[in-house]
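Peer 1: my questions are about this predicted structure, shown below with the sequence.
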Amino acid sequence: MTFKWHLKIPSMTSCSDGPRAQYPKSEERREILSSRLLPLVRFSHMTCRKLRKVLTCTDIDHEQATKCVTEALLYKADAPHRQRALAADTTTCRKFAERAYKYRPLKVVEFDRPYPQCIAYLDLKRDECSRLFPSGRIYSQAFHLAGQGFFLSAHCNVEQQSTFYCFGLFLGMQEKGSMSVTVDYEFAARTRPSGEFVSKYKGNYTFTGGKAVGYRNLFAIPWQTFMADDSLFFIDGMLHLRAELTIKQP
């Protein structure tokens, strides 16, 4: 039997203001950011909201910021095989290769009619999932629906009724500036041999800031079966997850 859980999640929206504290003079700060720090930033893996903030940041040269953001948006719009080629090319990999980010990147599709709706895709490598054992968590980047910030989190946890470890998936709403909102949600995963997304669980939940809802045992199997070489859920070493959110209430 699988149980739905409601969790209290700490805020994920806090950020450091380190450069301003370390370099109080604006000219020096802009020089350090432009010449030393920005070349290390992989803008292509930032969310669109973060890219907008880059454009309005007064500590970054506007022309340089525009160039970086434009390049990132072109990469995001490119075909998947082109993205992989850029990430693998030795001349461009420093800009486009994905790092081990604290918050995993998502691919998000949004709709505003007939209801506010978004579909978020989260891909996790087998070794990332393996490192979750026995009690680890992976958080996604934030994504937004009807002005509210949400995130996904993948867990290794214990199925309380059976006392075995299993893979769990949760959907949370950010705490900062949030209000109560009711969401219809559905979790799905690609499954072998068809490679198609198969719905695992769906539900309806009224979120308030900092709360999350999800399933401790998404696939209704023990951890060892989930991670086995013949697992139905890893395709070419990748776990493909999908969360669909819809707000039907005004």
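Peer 2: Alright, I've got the coordinates. Please read all numbers here as calculations on a predicted model, not as lab measurements.

Peer 1: please count neighbours and contacts with C-alpha atoms only from this point.
Peer 2: Will do.

Peer 1: which parts of this structure are strands?
Peer 2: With DSSP state E, the ranges of strands along the chain come out as 4-8, 103-104, 107-111, 117-125, 137-140, 143-145, 148-159, 164-173, 181-191, 196-207, 211-215, 234-235, 238-246.

Peer 1: and those as JSON lines, adding distance to Thr225 and mean neighbour count?
Peer 2: Below are these laid out as JSON lines (distance: least, CA to CA, whole Å; neighbours: other CA atoms under 10 Å):
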{"stretch": "strand 4-8", "distance to Thr225": "21", "mean neighbour count": "14"}
{"stretch": "strand 103-104", "distance to Thr225": "24", "mean neighbour count": "18"}
{"stretch": "strand 107-111", "distance to Thr225": "27", "mean neighbour count": "14"}
{"stretch": "strand 117-125", "distance to Thr225": "16", "mean neighbour count": "19"}
{"stretch": "strand 137-140", "distance to Thr225": "19", "mean neighbour count": "19"}
{"stretch": "strand 143-145", "distance to Thr225": "31", "mean neighbour count": "20"}
{"stretch": "strand 148-159", "distance to Thr225": "13", "mean neighbour count": "22"}
{"stretch": "strand 164-173", "distance to Thr225": "9", "mean neighbour count": "23"}
{"stretch": "strand 181-191", "distance to Thr225": "14", "mean neighbour count": "19"}
{"stretch": "strand 196-207", "distance to Thr225": "16", "mean neighbour count": "14"}
{"stretch": "strand 211-215", "distance to Thr225": "17", "mean neighbour count": "23"}
{"stretch": "strand 234-235", "distance to Thr225": "11", "mean neighbour count": "19"}
{"stretch": "strand 238-246", "distance to Thr225": "14", "mean neighbour count": "21"}
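
Peer 1: dropping in the other structure now:
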Amino acid sequence: MKNLTLEAPATGAFLSDITSETLLYPVRQEPRKGASAFETLLLHTVSHELRTPFSIIQSSAELLEMMRVDPMVTEQARVIMREIKQVTDLMNRLVQFSRWEPGALADNQQPADIEKATRDCIGNGFSPWKDGRHVAYKLTGKPRDVRLDPVIFQLVLRNLVENACKYSTGKRPPLVRLHYAQASWSVSVRDYGIGIPDADLARLFKPFSRGSNVGDTPGLGLGLRIAHYLVNNFCGTLTLTSREGKGTTATATFLYR
């Protein structure tokens, strides 16, 4: 076993315990104050530039729905409108959260039903996944409302589940487990796919970093980085446990607040 101290670009220092199977990123220490000027400017610019094309897509979909040309066309128009609404809502939240200091986000959230948010996330896009597999779901412990924005939580979960599905093609479906313990709650995503080589573990939370064994599987190397950043800013912990050729488990853990 060896210990490394890694610098996370958006959130300060993290102590990582690396073995042949596990990479642990604990709760952040000494968070920096707010997002950087560049990150905030980039977020606001992207949000602004996407609003016009999203409005056009939304209007076109509404028109298709009203025309009722074909039942299948009408249904797809409704899917487009639902997805546009979700993305727009997400952008608005990210812009709003960029004005908060890291760590303050969790203290300014209303109680939410994360169990429902988990089921909805799995049902909208992962059951079935593109290859026909249905992501499995398991609930343990007694559900309770927690103070965490459900839209941001679903963004984290979508990134983790999408990775699990992409890198386990031809294997058994990934498993999402939501667990309510006495002092904390967690959501884990386990896949049975290609796993992560030992040499790659330490850098996978950095932007545009991917495993050396991904082959032709499409991706930008941003999913884990986004999930890590959001979990960290809500005072959570994101851990990866992986064995090459056997699969990976990503777990986000939060204290009750």
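Peer 2: Thanks, I have the structure now. These figures come from a predicted structure and were not determined experimentally.

Peer 1: what's the TM-score for these two chains?
Peer 2: The TM-score (TM-score structural alignment, normalised by the length of the first structure) is 0.29; 127 aligned residues with a CA RMSD of 6.3 Å.

Peer 1: about what we covered before: which of the strands of the first structure sits closest to Arg30 of the first structure?
Peer 2: strand 103-104 (26.4 Å; CA to CA).

Peer 1: any chance of the strands of the first structure in a markdown table, plus distance to Arg84 of the first structure?
Peer 2: What follows is these, written out as a markdown table (distance: least, CA to CA, whole Å):
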| stretch | distance to Arg84 of the first structure |
| --- | --- |
| strand 4-8 | 36 |
| strand 103-104 | 17 |
| strand 107-111 | 15 |
| strand 117-125 | 14 |
| strand 137-140 | 21 |
| strand 143-145 | 23 |
| strand 148-159 | 24 |
| strand 164-173 | 27 |
| strand 181-191 | 20 |
| strand 196-207 | 22 |
| strand 211-215 | 32 |
| strand 234-235 | 17 |
| strand 238-246 | 15 |
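
Peer 1: among the ones you listed, which is nearest Thr70 of the first structure?
Peer 2: strand 107-111 (17.9 Å).

Peer 1: which residues touch that closest one?
Peer 2: Residues from elsewhere that reach strand 107-111 of the first structure, judged by CA atoms under 8 Å, 6 or more residues apart in numbering: Pro116, Gln117, Cys118, Ile119, Ala120, Tyr121, Leu122, Phe143, Leu145.

Peer 1: thinking again about what came up before, Arg29 of the first structure is nearest to which of the strands of the first structure?
Peer 2: Proximity to Arg29 of the first structure (CA to CA) singles out strand 103-104 among those, at 26.3 Å.

Peer 1: other SSEs contacting that closest one?
Peer 2: strand 137-140 (3 or more CA pairs under 8 Å, 6 or more residues apart in numbering; DSSP states H and E).

Peer 1: check which helices and strands the strand it packs on sits against.
Peer 2: strand 103-104, strand 148-159.

Peer 1: list of residues touching the first one?
Peer 2: Looking back up the chat, that one is strand 103-104 of the first structure. Leu122, Ile138, Tyr139, Ser140, Gln141.

Peer 1: the fourth one and Cys93 of the first structure: what is the separation?
Peer 2: As judged by CA to CA, to the nearest Å, Ser140 of the first structure and Cys93 of the first structure stand 22 Å apart.

Peer 1: give the buried residues for the longest helix along the second structure.
Peer 2: If you go by DSSP state H, the second structure has its longest helix at helix 37-67. In terms of neighbour count (16 or more other CA atoms under 10 Å), helix 37-67 of the second structure has its buried residues at Thr40, His44, Ser47, Phe54, Ile57, Gln58, Ala61, Glu62, Leu64, Glu65.

Peer 1: quick one on the thing from earlier: looking at the strands of the first structure, which is nearest to Cys48 of the first structure?
Peer 2: Checking the strands of the first structure against Cys48 of the first structure by CA to CA gives strand 143-145 as the closest, at 9.4 Å.

Peer 1: contacts for that closest one, please.
Peer 2: By CA under 8 Å, 6+ apart, strand 143-145 of the first structure touches Val108, Glu110, Pro116, Gln117, Cys118, Ala120, Gly149, Phe150, Phe151.

Peer 1: dump these to TSV, plus distance to Thr182 of the first structure.
Peer 2: Shown next, in TSV, are the contacts of strand 143-145 of the first structure (distance: CA to CA, whole Å):
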residue	distance to Thr182 of the first structure
Val108	20
Glu110	17
Pro116	12
Gln117	12
Cys118	14
Ala120	17
Gly149	13
Phe150	13
Phe151	15
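
Peer 1: distance check, the closest residue to Ile119 of the first structure other than its chain neighbours against Tyr201 of the first structure.
Peer 2: Distances taken as CA to CA, 6 or more residues apart in numbering place Glu244 nearest to Ile119 of the first structure, at 4.4 Å, with adjacent residues excluded. Noted for Glu244 of the first structure: a distance of 11 Å to Tyr201 of the first structure, by CA to CA.

Peer 1: then Phe143 of the first structure?
Peer 2: Taken as CA to CA, the span from Phe143 of the first structure to Tyr201 of the first structure is 20 Å.

Peer 1: what do you get for Lys4 of the first structure?
Peer 2: 10 Å.

Peer 1: ok, so of the contacts of strand 107-111 of the first structure, who is nearest Val54 of the first structure?
Peer 2: Distance to Val54 of the first structure, by CA to CA, is smallest for Phe143 among those, at 17.2 Å.
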